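Colleague: missing the sequence, but the structure's below:
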């Protein structure tokens, strides 16, 4: 992608100035331009010299002898950092803006091409030469400049030019003038890049909606601003959209390390993204062994519970037919759940493509800082549950969002337009979605639980809760908040569950334990009863849950004391 022919002298002067502004490490950038066809044998590994890291600090005070291995740079060379710990910490602390190591990011460069991550079976697939073009929408807010530009150039340099109609950048109210100037310079001087600015932040989902509505092709792909794609990522997506026009797709998303920017090599057929049917919180669930055996190493599309929001692909007209993102939802969160579930229910499929590989930096979403005291995620969850869930599951999910009446819950707002979309698209009952997912995984879906809700001790008035201590999940008591981590379920099979964890007594002992994300909770060590006298008794040992010391829950002989009595569910 070269500069536009219309560049004049003033623009060129701005470009030259911007190079010094954007890349304080100009010599490194020159040394690290991508050489696509070049391999770097180990004997050619060399140490680097860093110049002009900061105008306010002398170079020799920052970089001494470079000997700390970091990882591969843009062209395959190994990067080293100062052996002097004080200098290293200085660089690291100065470089952690936006939760990524910008110093190391500069060393990596903007136009590197990641290694081909595809399974060998994918490399043998021949795709049609007449695949349609696609619009790429990249939303960002207060993003790291190198990470964002590497996202853009990763798409442009790795994808066939004929398949990319445009790259639409949506700046959702960034205030960083350095970021805004850098992005504008690249958008002005590189073909196919279009920049949209929201002067006032609209929130992630509305920013994405604006970008999608501006696209000029029949298909779109939405990306976060801290992603890098790998060779061969695009063709499987477009081919599948042609095969399944009502598909919602995502790539197999691997992890880019936010310190070293190395990409992981995770398996694509172990687990997939879903959400808890009680709390509506995201979780990863494992495929059953039977389902993995059925696939037998296939690289064909895999059905998914929900797509992760950082990469979604869809036919534009079908997206709009389903109402796009819910305009009544606010800022960030749940929009990918809503889009995925209604796609399944309204005649589409949701899939991950093992032959399409991209890397993503996992960092806190910049939209999370909006209105920290506003319960917008709960509002979004309530809108989703009201419109797309049905029956008992809907009632249970709404009850959790209502915080068991312990605190005020937000008004979900007008839902008529969303209900109309469901009616007009002749969408299936919610149980259809649950059945689709249950066919692939062992995951608890409540049918007729015996007791649900917050559990309060009669003696201390504290509530059952759970915490992570020493890497283990531990049952505790805590001040009653009514949050989902205090919402306990005594299942129809007499198991106790809280969020993704199951309570058991270690066989041969009286030691309590919470196991998380397990696939089998059928053993006798998991069996409990909630007695008429308000005690919670372990079936095998016959002992009772006891608040022994403040915030310490143990299993003791049942003596009918107030420390062993629990109000469950707590409703006031």
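Modeller: Thanks, I have the structure now. Bear in mind the structure is a predicted one, so any value in this text is a computation, not a measurement.

Colleague: when you work out contacts or count neighbours from here on, use the C-alpha atoms and nothing else.
Modeller: Noted.

Colleague: any idea how far residue 184 lies from residue 194?
Modeller: Distance, residue 184 to residue 194, by Cα to Cα, to the nearest Å: 9 Å.

Colleague: higher neighbour count, these two?
Modeller: residue 194 (19 against 15; other Cα atoms under 10 Å).

Colleague: look at the more buried one and give its secondary structure.
Modeller: strand (DSSP: H, G, I helix; E, B strand; the rest coil).

Colleague: tell me, how many neighbours does the closest residue in space to it that isn't next to it in sequence end up with?
Modeller: Among residues not flanking residue 194 along the chain, residue 168 sits closest, at 4.7 Å (Cα to Cα, 6 or more residues apart in numbering). Here the number of neighbours of residue 168 (other Cα under 10 Å) works out to 23.

Colleague: residue 168 against residue 196, yeah?
Modeller: Yes: taking Cα atoms under 8 Å as the definition, residue 168 is a contact partner of residue 196 at 7.2 Å.

Colleague: what's the overlap in contacts for those two?
Modeller: Shared contacts of residue 168 and residue 196, defined by Cα atoms under 8 Å, 6 or more residues apart in numbering, comprise residue 211.

Colleague: here comes the other one, which I'd like you to weigh against the first:
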């Protein structure tokens, strides 16, 4: 009996051991299966990361300092082809440029570091275009608010490097130009009032990054009574770390002319370069300007002013030739492709004489600037100071040029970001220009701005000191300026036989010339009659000409019936 019980217990123990073995084998198999599954998932994730077709937007592997946001379906990029150099990009391909914040800086930089957003220009219609990057509603609201506050997309500007390099825009022949190593030194003067940090500092760094140290005496930053915290607190400590940059603060509002005149008195360079506070310079921008001034100390020069779009910060090239001019309302503008006898297309790097120059970037000998009267202290805050200086320089023994091998980009503004206390300030500045420099021709200005005429009659501005300066310098009269410097400015015969809208009885419309096409050779069209005076045409009984009132174009002509 005991032997039988012992045998039964041994059988049960063997069965338990078999069950335990099975359980351990099952657990071991489950563990192996889990490990295999985990490895497969990791491999799949790696393949996902390596496969560009699985993401709508990817970062292209490349040099550590090069980061490009591109369309994921660009076949050339999927095949790993190298990135085209920045200078080869077309104008409509470059939106903005700034250094990448990623990657090691230990590797040699065989290429410029930049980050760009490209639009595809595909020749194959079957190839899909780039993905559109859609900003969220919050980002759009931020951008709209910054445009309203500053006159440009400051929210986008903050994302762009302070050291971005613009694509090359100079004519190839400019690279063969050689400049003296003994050029005069320059003080770059940047006046600002409530300028946002990004555009102000990008201007400063652009000057420092593109200017040879042997020619740059200093950069003078002049704060024209700004109140923003970043300009009152942060700016001082930041500038103290920049070699060759000085900060000057004004305790009262001076305006453009007053601010620049004050800085000129403190400058140490032989040549003064006045620059707006939202510019970006091309490589080699300063040397051509210094050379022209060194050859003739009474010569005032300007670079070609390219344009930075206020919304996208895209760089737009200004086509050469171009010169600065003004009309009888004393409004300044850049005239493209002027029909001039002294322009030679076969010599595209020769400077071009200009009746006027804009104030965005201007180079002038320091001693000549002081001797010719600096900026008129009677000009208030902003407006028409560039026209006043232009007429004075030409009339009093100097000259003005645009230098094509020098290029600087200027940020166009959607609107002026601040309101002037005097709404007629610009008109009062123009009154000073007319009364001091235009002699009997000032009547033409007053006929085009009747409100200016009434202001002049009621206020009679004090211009005695500037008239004494004009006599002491032996300046020529305005008739000489028109006949010698600016003969292309049409002198209207203000004896109209008829004036009014040119009405088409067949269509019930009026002759019109779009304000966005203010250049010679444009086409007039017909449009609904506005009745606002913008379509008024004046005809002359003396020389049988007709001129649209608001147009900068001299005359209209019939080319087909």
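Modeller: Thanks, I have it. Keep in mind that what you see is a predicted model, and the values were worked out from it rather than measured.

Colleague: show me where the stretch 251-400 of the first structure has helices.
Modeller: 289-295, 316-321, 335-345, 376-388, 391-401 (DSSP state H, counting those that start in this stretch).

Colleague: right, and the helix or strand after the last one?
Modeller: Right, helix 391-401 of the first structure. Remark: after helix 391-401 of the first structure, the chain's next helix or strand is helix 416-424, criterion DSSP states H and E.

Colleague: which part of the second structure matches that next one?
Modeller: For helix 416-424 of the first structure, the aligned range in the second structure is residues 464-472, judged by TM-score structural alignment.

Colleague: following superposition onto the first structure, what is the mean distance for that stretch?
Modeller: Its matched residues in the first structure lie on average 1.1 Å from stretch 464-472 of the second structure after superposition (mean Cα distance after the TM-score superposition for the first structure).

Colleague: check which residues of that stretch are buried.
Modeller: Applying a neighbour-count criterion of 16 or more other Cα atoms under 10 Å, the buried positions in stretch 464-472 of the second structure are 466, 470.

Colleague: what sits up against it?
Modeller: 373, 376, 396, 436.

Colleague: what's the closest of those to residue 147 of the second structure?
Modeller: Minimum distance to residue 147 of the second structure across the contacts of stretch 464-472 of the second structure is 31.9 Å, recorded for residue 376 (Cα to Cα).

Colleague: how far out from the middle of the chain is stretch 455-472 of the first structure?
Modeller: With Cα atoms, centre = their mean, to the nearest Å as the basis, stretch 455-472 of the first structure stands 28 Å off its chain's centre.

Colleague: and for stretch 134-144 of the first structure?
Modeller: How far stretch 134-144 of the first structure lies from its chain's middle: 15 Å, per Cα atoms, centre = their mean.

Colleague: ok, stretch 209-219 of the first structure next?
Modeller: Counting by Cα atoms, centre = their mean, stretch 209-219 of the first structure comes out at 22 Å from the chain centroid.

Colleague: matching residues in the second structure for it?
Modeller: Going by TM-score structural alignment, stretch 209-219 of the first structure lines up with residues 261-271 of the second structure.

Colleague: mind listing what's buried in the matching stretch?
Modeller: For stretch 261-271 of the second structure, by 16+ other Cα under 10 Å, it's 261, 262, 263, 264, 267, 268, 269, 270, 271.

Colleague: which of those residues lies closest to residue 493 of the second structure?
Modeller: Closest to residue 493 of the second structure, out of all of these and judged by Cα to Cα, is residue 261, at 38.4 Å.

Colleague: doesn't the closest one fall inside a helix?
Modeller: Yes: under three-state DSSP, residue 261 of the second structure sits within a helix.

Colleague: scan the second structure for its longest strand.
Modeller: Counting by DSSP state E, the longest strand found in the second structure is strand 399-411.

Colleague: who does that one touch, helix- and strand-wise?
Modeller: strand 279-281, helix 286-295, strand 299-308, strand 352-353, helix 385-395 (3 or more Cα pairs under 8 Å, 6 or more residues apart in numbering; DSSP states H and E).

Colleague: can you give me the strands for the stretch 51-200 of the second structure?
Modeller: 57-59, 67-71, 115-117, 186-192 (DSSP state E, counting those that start in this stretch).

Colleague: of these, flag the one that's most buried.
Modeller: strand 186-192 (a mean of 26; mean count of other Cα atoms under 10 Å).

Colleague: Provide the aligned range in the first structure for it.
Modeller: Counting by TM-score structural alignment, strand 186-192 of the second structure corresponds to residues 134-140.

Colleague: contacts for the matching stretch next, please.
Modeller: In contact with stretch 134-140 of the first structure (Cα under 8 Å, 6+ apart) are residues 148, 163-172, 204, 207-208, 211-212, 215-225, 238.

Colleague: map the residue nearest to residue 194 of the first structure onto the second structure.
Modeller: So residue 168 of the first structure corresponds to residue 220, using TM-score structural alignment.

Colleague: so that match lies in a strand, does it not?
Modeller: Yes: using three-state DSSP, the assignment for residue 220 of the second structure is a strand.

Colleague: what's the mean deviation for the match of strand 186-192 of the second structure versus the second structure?
Modeller: Looks like 0.6 Å for stretch 134-140 of the first structure (mean Cα distance after the TM-score superposition for the first structure).

Colleague: contacting residues for the nearest residue to residue 154 of the second structure once chain neighbours are set aside?
Modeller: Closest residue to residue 154 of the second structure apart from its sequence neighbours, by Cα to Cα, 6+ apart: residue 146 at 5.3 Å. Taking Cα under 8 Å, 6+ apart as the criterion, residue 146 of the second structure is in contact with 152, 153, 154, 155.

Colleague: out of those, the closest to residue 381 of the second structure would be?
Modeller: Within the contacts of residue 146 of the second structure, distances to residue 381 of the second structure taken as Cα to Cα reach their minimum at residue 152, with 20.9 Å.

Colleague: which non-adjacent residue is nearest the closest one?
Modeller: residue 310 (4.6 Å).

Colleague: against residue 163 of the second structure, how distant is the one you found?
Modeller: When distance is defined by Cα to Cα, residue 310 of the second structure is 18 Å away from residue 163 of the second structure.

Colleague: with residue 415 of the second structure instead?
Modeller: The value you get for residue 415 of the second structure to residue 163 of the second structure, if Cα to Cα is used, is 26 Å.
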